[in-house]
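let me see the structure of the following:
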Amino acid sequence: MNVQEVEIVLYGAETLCPSCVNLPSSKETYEWLEAAIARKFPSQPFKMTYVDIHQPAGENDKVDFAKKVIEEDMFYPVVVIKEKVVGEGNPRLKTIFAELEKYGYQAI
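Below you'll find the model as predicted:
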């Protein structure tokens, strides 16, 4: 199995998105997503990164995208894989899994 390790970046905030009142927090979504991916694709490497949109740190591209989330009033959390937005507000596992499969991930 030839899997290219993919970084999944979740952009979120401590406070809930105004339009996402009944949804889990960004941190809860991050933990849920990390566990779901590990269950779906066991023993296949991936990297999860959380970026706080109000206090972004790290690489310039992540800081710039965090600013974009605020400036464009995107629904957060926003899930990004290889610079492609694959989830916004209430990310869907089916969409995220399909994107990972494009990089060689296989459900076991």
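
could you use CA atoms for every contact and neighbour count after this?
Noted.

so what touches stretch 12-22?
With contact meaning Cα atoms under 8 Å, 6 or more residues apart in numbering, stretch 12-22 is reached by 25-27, 50-54, 75-78, 89-90.

one more to line up against the first:
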Amino acid sequence: MKKEAEIFVYGADQICASCVNLPSSKETYEWLEAAISRKFPDQPFTIRYIDIFNPPEEEEAKAFSKRIIEEDLFYPVVTVGSEMIGEGNPRLKDVYKKLEEYGYQAM
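Model prediction:
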């Protein structure tokens, strides 16, 4: 494995207006964490949920949260490292592909 992936799920308690009938941001976060753990067991990764309306003090998280709001992106927005992988209803296949680029191997 090249390096440990850092996955961020940016979202909010309120479901995005264009994302009605889709899972909430927190549900997506929990689903991704479970799915990645099953697909890549014993391969470490970090996954964090970030509330776009109350981001942590880290500049990168604050700036990306502001971008989501200003550009009206559909949330949740999923990033691996600093690369946006999906928004609204992220595709698990895209997340897996990016992790494989990091050197993760499906079991």
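
picking up where we left off before, by neighbours, which of the contacts of stretch 12-22 of structure 1 wins?
Among the contacts of stretch 12-22 of structure 1, the one with the most neighbours (other Cα atoms under 10 Å) is P77, at 30 neighbours.

isn't that residue right up against N90?
Yes: here P77 of structure 1 reaches N90: they are 7.3 Å apart, a contact under Cα atoms under 8 Å.

can you list residues touching both of the two?
Shared contacts of P77 of structure 1 and N90, defined by Cα under 8 Å, 6+ apart, are absent.

against I96 of structure 1, how distant is the nearest residue to F41 of structure 1 once chain neighbours are set aside?
Distances taken as Cα to Cα, 6 or more residues apart in numbering place A107 nearest to F41 of structure 1, at 5.2 Å, with adjacent residues excluded. Separation of A107 of structure 1 from I96 of structure 1 (Cα to Cα, to the nearest Å): 13 Å.
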